[in-house]
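**Student:** Build me a structure from this.
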Amino acid sequence: MATIRYFKGDVFHTPTDGKLEYIEDALIQVDDAGIITKVTAKTDQGYEAELAKASENLQALSEGQCFLPGFVDLHVHAPQWPQAGIALDEPLNVWLDECTFPLEAKYADPAFAKAVYQDLVAQLLARGTTTVLYFATIHLEASLQLAKTCATLGQRGLVGKVVMDDPQANPAFYRDASTEEALADTERFIQEVQAIAKTAPQGVYPVVTPRFVPSCTDEGLAGLGALAEKYDVHVQTHCSEGQWEHDFVQERFGKTDTEVLQDFGLLREKAVMAHGNFISPADGARFVETGAAVAHCPISNAYFANGVIPIKRLKEQGVTIGLGTDISGGFSPSLYDNIKQAVMSSRMLEDGVDVTLPQNTRGVADSRISVIDAFSLATKGGGEALKLPVGVIKEGYAFDVQ
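**Tutor:** The predicted structure is shown next:
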């Protein structure tokens, strides 16, 4: 017989975008699979009867505590955790070539990977992040280790083995040996993570992960799109993060990053595109059409994006958006910090930053978002982006709380 567990306490969440709902002394029923079967408010009829029935299997919060939805982090470079906060004053190419790629190359050692990943997953859980979309590295065994770590520690992990198969675009010491090997390893990775998931009731998922268009061959991108279709798995990559990437793709294909990703079958349902700072209204329409989502990374964008993404405009257009820390382009593992920065960045976009310009022309009108909007991105928005029942505390959703 199924056992129902009961939890009692105040709830704060955003079941509707931008609108905070408070439920005083909510009684939450959770089944054996960790799914919420009922939420009863103190003012609801039958509350006292439900509470009496729950008395032998009830966990109640103490005064001053409350339930929040677990955070959903849509963009973490797991191997970069040891360098969080390092060299962020350098240009992007220096940060990548002299710091990031040499560090990621070290994950050829699975023991090194295991030690880093155990610390990272534990640190994120301690900060209320219960679901994470991870980039790993090009290494199959180390990437599988990240999935195993999520399964063991109880985090809902979506993990991608990174593909960087273009020998002209990647350093010799850190790239896939060939396109064929990159695709074969990705398919094996998908199959093995699906096997690992059978031991993880919270869910662990494989993700097709080209690093970004400039690091991949046409054949590699097409092959990854085919694998995403074959296995119906999540997809992640970077999309129009900064001016260089945006311009590079335009010069190579004569199209925007968004158009190219769609052509290769990578802009699709269950796809999350990191950053998206330069996507146009026409690109936004492609996101809406395909069901793909944007991972907004406000802290790292302040360092490397060359601009501020118009979150409010994209939301009004119907684009699904969540929040990401982008460790380690973002120095903080906390989505609380990124909630704050999302609000700050939106205000800078609206007000403008060049004080030599007239006040009425220096910003982009009606661009600011509220802290509740940003909190919603970190919870409900992330769940919607991943097409998973997380980010809200209501019937039918996983009881992922902090």
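
**Student:** Please make it C-alpha for all contacts and neighbour counts, starting now.
**Tutor:** Noted.

**Student:** In contact with Gln317, which residues are there?
**Tutor:** Pro281, Gly284, Ala285, Val288 (CA atoms under 8 Å, 6 or more residues apart in numbering).

**Student:** and the gap between it and Phe287?
**Tutor:** Taking CA to CA, to the nearest Å as the measure, Gln317 falls 10 Å from Phe287.

**Student:** to compare against the first, here's another:
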Amino acid sequence: MKKLIIHGPAFTALDADHVQALADCLVAIDDHGWIERVLTPGDQDFERVRQAAKKAGQLRELAKGEYLLPGFIDLHVHAPQWPQAGLALDRPLEEWLNHYTFPLEAKFSDRDFAARVYQDFVHTLLAHGTTTAMMFGTIHVSANLELAAQCRRQGLRGFVGQVAMDNPEETPEYYRDASPAAALRASEDFIQRVQETAGADDLVTPVITPRFVPSCTAETLAGLGKLAAKYDLPIQSHVSESNWESQYAIDHFGMHDAVTLDHFGLLTHRAVMAHGTQLTHEDMGLLKERQTALAHCPISNAYFGNGVLPVHYLLAAGNRLGLGSDISGGYTPSLYHNIRQAVKSSRMLEDGVDSKRPASERGVAASRITVTNAFYLATVGGARALNIKSGQIKAGYRADLQVVSAHSSFTPLSTQDVFERLLYQTEAADIRGVYVNGHLVYEN
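**Tutor:** Now for the predicted structure:
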């Protein structure tokens, strides 16, 4: 690719509480897709660099009202569930899985069906400003390879998992691995085939993926922990997602599922665990000690989590934390919508929801988060969870970016006002362009 300069205003998170607003900047992207420099008008060679890029046909000037943001990082996605997004969310989790989700995922034994779904889904993620996604596939190696191929073809940075689920007590006969040996063999086959087809700066990383503790036998969990160590790979699963899932681990292993996952070597600095609404303070401390990240899925949690993740507490405690859409436990792939729900859920946690109780006893004090906190989760937090140099508009980081058009305003807005309105009002139609590794992979 050739070098690129993007000229215009930008917002990027510095940390969980601070956003840097650049009213006018040049983001210089090298021919390998890295951000080389970020220049502002105070820099001596700002105008020289801009003019040289314009002359060379390497300049993108943002239109009036357009802003540059880091691409969003979705830490928890069930890619095969895309066809059922928005369906049956009023059902209990166990019923939703057995009557809707598992029958759908079983259809991915047909690679042609998988290709049609994944082509549309990867395009849709990019169209919503998501540049990196950590995704569950199914138990079918061929379908998961199709998901990997679509990521490469369309330019999405994909962390893709071969799902392991072999417990006959909690998985249907028509959709499960035949045995622990079969689950582990399929996982290793998928890993090797992804790695064999990888190119330079490859966009796809295979992920060790036990569906969750109830779906897997102890032998499979142990074997997956060994595979993760053997290949030094990321791990993804669910942890303390609901009352039912949390209780299952206690009843069958005599310990919380966080401790169960750790017992099998599945809590590492490369692991991302979703939901966590039932975590105890001891569980949270274990995740922090292991440097295991949490994927906060606020929309999905409202339906199936039986609680609200204490984001403010976790950030203050130093836990690693990002944001997830949880398609299709969440009905939308938009992390903008999940940013908004994260703020709303935190306020409900702090204020409480039972008006029959005294206000002082209703909620959990000091639980509110800001939209800045939520923006951090969708960008920097996600990148740190995946150990990738992305999520910031900063020299030395991947040029994973989105160009967003702000809605019209009839009154003057401060810089903070503009930032907040972008996060609260942006829809897919407002996303003008998306870059991954400096390549324009989506344009509207």
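
**Student:** in structure 1, which residue is closest to the centre?
**Tutor:** Leu74 (0.5 Å; CA atoms, centre = their mean).

**Student:** can you tell me the helix or strand for it?
**Tutor:** Using DSSP states H and E, Leu74 of structure 1 sits within strand 71-77.

**Student:** check contacts around the residue nearest to the centre of structure 1.
**Tutor:** Counting by CA under 8 Å, 6+ apart, Leu74 of structure 1 makes contact with Val132, Leu133, Tyr134, Val272, Ala274, Ala295, Gly322, Leu323, Gly324, Thr325, Gly382.

**Student:** hang on, isn't the last one packed against His296?
**Tutor:** No. Gly382 of structure 1 is not in contact with His296 according to CA atoms under 8 Å; the separation is 10.0 Å.

**Student:** Which one's more surrounded, these two?
**Tutor:** Ranked by neighbour count (other CA atoms under 10 Å), Gly382 of structure 1 and His296 place Gly382 first, with 31 against 28.

**Student:** Assign the closest residue to the more buried one other than its chain neighbours to helix, strand or coil.
**Tutor:** Once flanking residues are discounted, Gly382 of structure 1 sits nearest to Gly322: 4.4 Å by CA to CA, 6 or more residues apart in numbering. State at Gly322 of structure 1, reduced to three classes by DSSP: H, G, I helix; E, B strand; the rest coil: strand.

**Student:** SS state for the counterpart of Asp119 of structure 1 in structure 2?
**Tutor:** If you follow Asp119 of structure 1 across to structure 2 using TM-score structural alignment, you land on Asp120. Put simply, Asp120 of structure 2 is helix when judged by three-state DSSP.

**Student:** Ok, Val272 of structure 1 next?
**Tutor:** Under the three-state scheme (three-state DSSP), Val272 of structure 1 adopts strand.

**Student:** which residues of the stretch 201-350 of structure 1 fall in strands?
**Tutor:** 204-210, 234-239, 271-275, 293-296, 320-323 (DSSP state E, counting those that start in this stretch).

**Student:** how about those in CSV, adding distance to Leu349 of structure 1?
**Tutor:** As requested, the strands of the stretch 201-350 of structure 1 are exported to CSV (distance: least, CA to CA, whole Å):
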stretch, distance to Leu349 of structure 1
strand 204-210, 30
strand 234-239, 20
strand 271-275, 16
strand 293-296, 15
strand 320-323, 18
